[in-house]
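**Q** please find the sequence and the predicted model below.
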Amino acid sequence: MIDHSLLRPELTLDEVRAGCELAARYDVASVCVRPADVTDAVALLKGTGVLVGTVVGFPHGGTTTDGKVAETRIAVAQGAAEIDMVLNIGWLRSGLEEGVEADIRAVVEAADNATVKVILENAYLTDPQKIAGCEAAERAGAHYVKTSTGFAPGGATMEDLALMRAAVSPHVKIKAAGGVRTLDILLAMAAIGVTRFGATATAAILDDQARRSQANTGG
């Protein structure tokens, strides 16, 4: 359920490679790397079952649709299986839902068969805007809606996740990111219906899960 996040701008290549090795060791769903790191991550994770994802229009969402499409095509050609795109936050706040939807749809089409997760960046949105963003993402054919980049003033909240789950059909999944640092938080969010989690505290979360499983089995 975890997308191990390797997006901080200051990460060295050695740190990115170590993060990929950690992801393989813990057998997480994916790593989410910076666009320039996709090729390395794909090579490092080949044969592990861990997918490689990257970001588009990150972190502010204000790049042109053509720019997002180009980023997406390059990433997919390099082996990225998942695309976490930031919708156009300013357009959404301006009430331009049709433009937001078209922006997302263009990325979905460029992604071909890759999974597309749409980041709303809820810290900047009202509840009606969050709902409108979720609805636009579903109409555009996105596979997930996601709370945050992790680089805004706030991250995932239980209230936002419940709102997002109610705003889309069961065909659209929910990803929480920003502040998912403990197993208890992850489990509480999973109970709402979240199925993916962007996290940097992956080892701590999964080590805690292993300890609890061992205690429950008396091992």
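**A** Received it, and whenever you're ready, just let me know what you need.

**Q** contacts, neighbours, all on C-alpha from now
**A** Noted.

**Q** for stretch 127-139, list every residue counted as buried.
**A** Within stretch 127-139, the residues scored as buried using 16 or more other C-alpha atoms under 10 Å are 129-138.

**Q** apologies, that question was intended for stretch 74-91.
**A** 75-76, 78-89.

**Q** can you check stretch 98-113 too?
**A** In stretch 98-113, counting by 16+ other C-alpha under 10 Å, buried: 99-111.

**Q** relative to R25, which of the residues you listed is nearest.
**A** Comparing the buried residues of stretch 98-113 against R25 with C-alpha to C-alpha places A111 closest, at 27.9 Å.

**Q** which residues in this structure form strands?
**A** Counting by DSSP state E, the chain has strands at residues 2-6, 30-33, 51-56, 82-86, 115-119, 144-146, 173-177, 196-199.

**Q** could you dump those strands to a markdown table with distance to G19?
**A** As requested, those are exported to a markdown table (distance: least, C-alpha to C-alpha, whole Å):
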| stretch | distance to G19 |
| --- | --- |
| strand 2-6 | 7 |
| strand 30-33 | 8 |
| strand 51-56 | 12 |
| strand 82-86 | 17 |
| strand 115-119 | 21 |
| strand 144-146 | 22 |
| strand 173-177 | 17 |
| strand 196-199 | 12 |
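
**Q** how about those strands, which one is nearest V69?
**A** Across the strands of the chain, closest to V69 is strand 51-56 (C-alpha to C-alpha), at 8.5 Å.

**Q** outside of that closest one, which residues touch it?
**A** 29-35, 38, 41-42, 45, 68, 71-72, 75, 79-86 (C-alpha atoms under 8 Å, 6 or more residues apart in numbering).

**Q** and here is the other one:
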Amino acid sequence: MEYNKYIDHTLLAPDATEDQIDTVIKQAIDNHFHTVMVNPYWVAKVHHALAETDVVTACVIGFPLGANTTKIKVAEAEDAIDNGVDELDMVMNIGEMKSKHYDKVEADIQAVVDAGHKAGKLVKVIIETCLLTDDEITKASQIVAKTGADFVKTSTGFSTEGATVHGVELMAAAVKGTDTAVKASGGIHSAADAQAMIDAGATRLGVSHSMQVIGKE
């Protein structure tokens, strides 16, 4: 199976250099990955480099903790949109989710979804499954679907664990019958890992080891 178009080719390391960003861009273009996923600072550069290719630009919002205020998340999203981003991956307010303040969680997500959709951009919501119980994963996924977000996403890759098959299965079940899809991210290092996530219900993969996954490393 070819995984290229499932892949958001990701480089979010805080010490990522411009040369490393250039490498990721070239790999994405050469291998027809779905997106290049970077921190907001690099969006303008990536957008310019991907012009007239079949790869689009993605970035994270409220990353990696999700504890920014909603106003800041929206401003960050709007700035990325101004710089040419196509897809936004925001981090849910995890603490408020754990506190069962579901209205606040929903309002935070809704504000970013509305900002993204107003500009015609895709919005994904990272719920950080490793910090949630099974019931919380289900509830968070349902909240994400209620906002009309395009994807619910497992992980930042910066917490205690990345995507798991079990987590993806829970998310897929929770959003079944809605317009929200599932993205698995974090810990996907091989074609077998990728296939396991797809089999569990993911239709997009966040991968920093993309070349390994497609058998070119």
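**A** Okay, I see it. Since this is a predicted model, take the numbers as computed values, not measurements.

**Q** show me what V38 of structure 1 aligns to in structure 2.
**A** When structure 2 is aligned by TM-score structural alignment, V38 of structure 1 is paired with V43.

**Q** if we can go back for a sec, of the buried residues of stretch 98-113 of structure 1, which belong to helices?
**A** Among the buried residues of stretch 98-113 of structure 1, the members found in helices (DSSP state H) are 99-110.

**Q** any chance of JSON lines for these, columns distance to M158 of structure 1?
**A** Listed next are those as JSON lines, based on distance: C-alpha to C-alpha, whole Å:
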{"residue": "G99", "distance to M158 of structure 1": "28"}
{"residue": "V100", "distance to M158 of structure 1": "25"}
{"residue": "E101", "distance to M158 of structure 1": "25"}
{"residue": "A102", "distance to M158 of structure 1": "29"}
{"residue": "D103", "distance to M158 of structure 1": "27"}
{"residue": "I104", "distance to M158 of structure 1": "25"}
{"residue": "R105", "distance to M158 of structure 1": "28"}
{"residue": "A106", "distance to M158 of structure 1": "30"}
{"residue": "V107", "distance to M158 of structure 1": "28"}
{"residue": "V108", "distance to M158 of structure 1": "27"}
{"residue": "E109", "distance to M158 of structure 1": "31"}
{"residue": "A110", "distance to M158 of structure 1": "32"}
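
**Q** and of those, the nearest to T217 of structure 1?
**A** Looking across those and measuring by C-alpha to C-alpha, the closest to T217 of structure 1 is V108, at 43.9 Å.

**Q** tell me the spacing between the residue nearest the centre of structure 1 and N122 of structure 1.
**A** Centroid-nearest residue in structure 1, with C-alpha atoms, centre = their mean: D84, separated by 5.0 Å. Distance from D84 of structure 1 to N122 of structure 1, counting by C-alpha to C-alpha, to the nearest Å: 15 Å.

**Q** what sits closest to E97 of structure 1 if chain neighbours are left out?
**A** Closest residue to E97 of structure 1 apart from its sequence neighbours, by C-alpha to C-alpha, 6 or more residues apart in numbering: A136 at 6.6 Å.

**Q** any idea how far E82 of structure 1 is from that neighbour?
**A** From A136 of structure 1 to E82 of structure 1 the distance is 19 Å (C-alpha to C-alpha).

**Q** again, but for K146 of structure 1
**A** K146 of structure 1 is 13 Å from E82 of structure 1, by C-alpha to C-alpha.

**Q** any residues in contact with both of these two?
**A** Residues touching both K146 of structure 1 and E82 (C-alpha under 8 Å, 6+ apart) are K117.

**Q** need the counterpart of V180 of structure 1 in structure 2.
**A** V180 of structure 1 maps onto I188 in structure 2, by TM-score structural alignment.

**Q** does that match touch Q195 like I think?
**A** No - assessed by C-alpha atoms under 8 Å, I188 of structure 2 is found out of contact with Q195, at 9.6 Å.

**Q** which residue numbers in structure 1 go with stretch 83-101 of structure 2?
**A** Against structure 1, stretch 83-101 of structure 2 falls on residues 78-96 (TM-score structural alignment).

**Q** show residues contacting that stretch.
**A** For stretch 78-96 of structure 1, the external contacting residues (C-alpha under 8 Å, 6+ apart) are 38-39, 42, 51-63, 72, 97, 99-100, 103-104, 111, 113-121, 124-125, 129, 132-133, 149.

**Q** contacting residues around G148 of structure 2?
**A** 110, 113, 179-180 are the contacts of G148 of structure 2 under C-alpha under 8 Å, 6+ apart.

**Q** what's the matching residue for it over in structure 1?
**A** Applying TM-score structural alignment, one finds that G148 of structure 2 aligns to G141 in structure 1.

**Q** can you check E136 of structure 2 too?
**A** With TM-score structural alignment as the criterion, E136 of structure 2 lines up with Q129 in structure 1.

**Q** with N31 of structure 2 instead?
**A** Aligning on TM-score structural alignment places N31 of structure 2 opposite Y26 in structure 1.

**Q** separation between that match and G19 of structure 1?
**A** Distance from Y26 of structure 1 to G19 of structure 1, by C-alpha to C-alpha: 11 Å.

**Q** can you show me the helices along structure 2?
**A** 18-31, 43-49, 70-82, 94-98, 102-118, 134-147, 165-175, 191-200, 210-213.

**Q** buried residues in the last one?
**A** By that I understand helix 210-213 of structure 2. The neighbour-count check on helix 210-213 of structure 2 (16+ other C-alpha under 10 Å) flags 210-211, 213 as buried.
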